[in-house]
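[1] give the three-dimensional model of this entry:
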Amino acid sequence: MGQTIVNSEAWTVLLGGGALRAEDLRAVRERTLHLVAADGGGDVALRHGVIPDAVIGDFDSLSDLARSEIPADRLHHIPEQDSTDFEKCLTRIDAPMILGLGFTGARIDHELAVYHVLTKYPSKRCVIVGEEDVCAHVAGDIEFDVELGSRVSLFPMGAVTGRSEGLRWPIDGIEFAPDLRVGTSNEATASRVRVSFDGPGMLLILPKDSLWSLVDGLLR
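    As a prediction, the model looks like this:
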């Protein structure tokens, strides 16, 4: 990991340059203290009237205008090319919860790289907020509240097994792997669902209206 740039006891927004709904940014900012931008996410922040507390990245997509409008001491240039801007940020933010917006809906390779990084750093609590869904890496147990019938999807980034309570199709004993078995569109049969896994590697994907329940489950 790189040297910590943002150290906070408060939740932090991490903003990318992908698809973003203004109402989503407003909603998460009501519960967070800091906003960090990943490279070109600095331009996105300015378009939404926000000056980020820090911009971290290789700056290949940050505009000259953004560089002139954001204070120089908030610009953290990390030139190495062995990691993505998302990884550069995630490894330099120390916060109890990171809410990532603007990392879906644009380039597929960039979005896939985000999910790779989530599983690479299982100690980081981070939820990716998309246009329709929210996604987090789960390495262990999690309980979360959902509406009956809500979609609960599981996508493995590696070989992993688990157990479940409150799902229409229990996952107990199933061997998951990207090239073997995935858990798309399972369904909640209880208001509280519990899943647990024998190690890192599983992405949990829920409808966006379950965001705060997912956050609570990760922090519990």
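
[2] from here on, contacts and neighbour counts on C-alpha atoms
    Noted.

[3] in the longest helix along the chain, what's buried?
    Secondary structure of the chain read by DSSP state H shows that its longest helix is helix 108-120. For helix 108-120, a neighbour-count test (16 or more other Cα atoms under 10 Å) marks 110-111, 114-119 as buried.

[4] wait, a helix at residue 86?
    Yes. Under DSSP: H, G, I helix; E, B strand; the rest coil, residue 86 sits within a helix.

[5] so what's it up against?
    Residues in contact with residue 86 (Cα atoms under 8 Å, 6 or more residues apart in numbering) are 16, 38, 57, 114, 117.

[6] re earlier: can you spell out which helices and strands pack onto the longest helix of the chain?
    Helix 108-120 sits against helix 85-90, strand 133-138, strand 202-207, with contacts defined as 3 or more Cα pairs under 8 Å, 6 or more residues apart in numbering; DSSP states H and E.

[7] for residue 170, find the nearest of those.
    Nearest of the helices and strands packed on helix 108-120 to residue 170, taken as Cα to Cα: strand 202-207 at 14.6 Å.

[8] any idea which helix or strand carries the nearest residue to residue 165 once chain neighbours are set aside?
    Among residues not flanking residue 165 along the chain, residue 194 sits closest, at 5.1 Å (Cα to Cα, 6 or more residues apart in numbering). Per DSSP states H and E, residue 194 falls inside strand 192-197.

[9] now the second one, please; I'll put the structures next to each other:
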Amino acid sequence: MSIDVCFIFGAGEYYGGEPQIPAEAYVIAADGGIDHAESFGVVPDAVIGDFDSAADDFAEYSRYPNVMRLPSEKDDTDMFAAVKLGWSKGVRRFHILGGLGGRLDHTLANMQMLAQISRHGGIGFLHGDGTVATAVTDATLSFPAWGPEPGDGRMISVFAHSDVARHVSIRGLKYEVDDATLRNTRALGVSNEFRDGDAASVSVGDGTLAVVYPAAAPTPQWRTDRPEEGPDALGVINTHVSSLLATRDRPADGGSDER
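    Coordinates of the predicted model:
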């Protein structure tokens, strides 16, 4: 049976509230995300990471049937390793919890990860403090109409993630454009607004957009013109120390370095 959606628990901020995980979802805990999953009573299908941010010793996770320990000096983050694992299972839609807020470098890494997913024909959503972030490549996000929200609860921002995003159209929002070009050096699409009772859409014909919208908004429909790529499209999971580090640490005589 194919798996339609994957939920990944990360080690970042959760901002209260209990995540709603569909029964058919494939659930992965990335490193310290296992502590959050356990706090919600969620039993993950897989646990992966170098476990530098988990509360317990790695041996404590032996009770889970599918655990993969990774080296700390690797090329991918634990979160991206979790995405690669889900992708290898056939998943193309990812919901990532604990991936926004906290360390800025991890947030930026996760945004780049969303772009990577989208460029291979999938989509990922980062859930944060009343906010959802996603990235789309050659694709359309369509939001159903919804009612009024107080304060800033109706803000949506659209940015070029690729150097240039062409054929961008934004419809049903306060500010609309048709067949525009956005560049990643200017935040032209920040702080747009949903209109009460109007369906809305954001599309890009050539390039990648980052889209940030309120968690209160209805779940958007996603359609992409990019072909869905195979199980190895994102690459294999890094299970060894980075080759860059191995090159740096290799002895000058080319022999083995037993330490």
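
[10] superposed, what's their TM-score?
    In this superposition the chains share a TM-score of 0.83, using TM-score structural alignment, normalised by the length of structure 1; 209 aligned residues with a Cα RMSD of 2.5 Å.

[11] alignment lookup: residue 84 of structure 1 to structure 2.
    In structure 2, the residue equivalent to residue 84 of structure 1 is residue 77, according to TM-score structural alignment.

[12] any idea how far that match lies from residue 50 of structure 2?
    Remark: distance between residue 77 of structure 2 and residue 50 of structure 2 (Cα to Cα, to the nearest Å) = 9 Å.

[13] equivalent analysis for residue 155 of structure 2, please.
    To residue 50 of structure 2, residue 155 of structure 2 is 37 Å away according to Cα to Cα.

[14] now residue 221 of structure 2
    Using Cα to Cα, residue 221 of structure 2 is found at 35 Å from residue 50 of structure 2.

[15] neighbour-wise, which of those two wins?
    residue 50 (20 against 11; other Cα atoms under 10 Å).

[16] doesn't residue 67 make contact with that one?
    No. Using Cα atoms under 8 Å, residue 50 of structure 2 makes no contact with residue 67, being 10.7 Å away.

[17] about what we covered before: what lines up with the residue nearest to residue 165 of structure 1 in structure 2?
    Under TM-score structural alignment, residue 194 of structure 1 pairs with residue 201 in structure 2.

[18] what's the local residue count around residue 22 of structure 2?
    Neighbour count for residue 22 of structure 2, taken as other Cα under 10 Å: 11.

[19] residue 188 of structure 2 against residue 165, yeah?
    No. Under the criterion of Cα under 8 Å, residue 188 of structure 2 is not in contact with residue 165, lying 12.0 Å apart.

[20] these two: which is more packed in?
    Ranked by neighbour count (other Cα under 10 Å), residue 188 of structure 2 and residue 165 place residue 165 first, with 22 against 14.

[21] assumed that one was part of a helix.
    No. If the criterion is three-state DSSP, then residue 165 of structure 2 is strand and not within a helix.

[22] and it, what does it touch?
    Going by Cα under 8 Å, 6+ apart, the list of residues near residue 165 of structure 2 reads 181-183, 204-209.

[23] would you list the buried residues of helix 108-120 of structure 1 in CSV and tack on distance to residue 132 of structure 1?
    What follows is the buried residues of helix 108-120 of structure 1, written out as CSV (distance: Cα to Cα, whole Å):
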residue, distance to residue 132 of structure 1
110, 18
111, 14
114, 17
115, 16
116, 20
117, 21
118, 19
119, 21
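
[24] most widely separated two among the residues you listed?
    Within the buried residues of helix 108-120 of structure 1, two members stand farthest from each other by Cα to Cα: 110 and 119, at 14.8 Å.

[25] which ones are touching residue 175 of structure 2?
    Applying Cα under 8 Å, 6+ apart to residue 175 of structure 2 gives the contacts 192-193.

[26] rerun that using 7 Å as the cut-off
    For residue 175 of structure 2, the contact set (Cα atoms under 7 Å, 6 or more residues apart in numbering) comprises residue 192.

[27] what do we get in structure 2 for residue 209 of structure 1?
    By TM-score structural alignment, residue 209 of structure 1 lines up with residue 216.

[28] what distance do you get for the most centrally placed residue in structure 1 to residue 198 of structure 1?
    Geometric centre of structure 1, nearest residue: residue 128, 2.7 Å, by Cα atoms, centre = their mean. Using Cα to Cα, we find residue 128 of structure 1 at a distance of 23 Å from residue 198 of structure 1.

[29] over to residue 216 of structure 1?
    Distance, residue 216 of structure 1 to residue 198 of structure 1, using Cα to Cα: 21 Å.

[30] do the same with residue 95 of structure 1
    Distance, residue 95 of structure 1 to residue 198 of structure 1, using Cα to Cα: 25 Å.

[31] out of these two, which sits in the more crowded spot?
    Between residue 95 of structure 1 and residue 198, counting by other Cα under 10 Å, residue 95 is the more crowded of the two (19 against 14).

[32] what's the closest non-adjacent residue to the more buried one?
    Nearest non-adjacent residue to residue 95 of structure 1 (Cα to Cα, 6+ apart): residue 8, at 5.1 Å.
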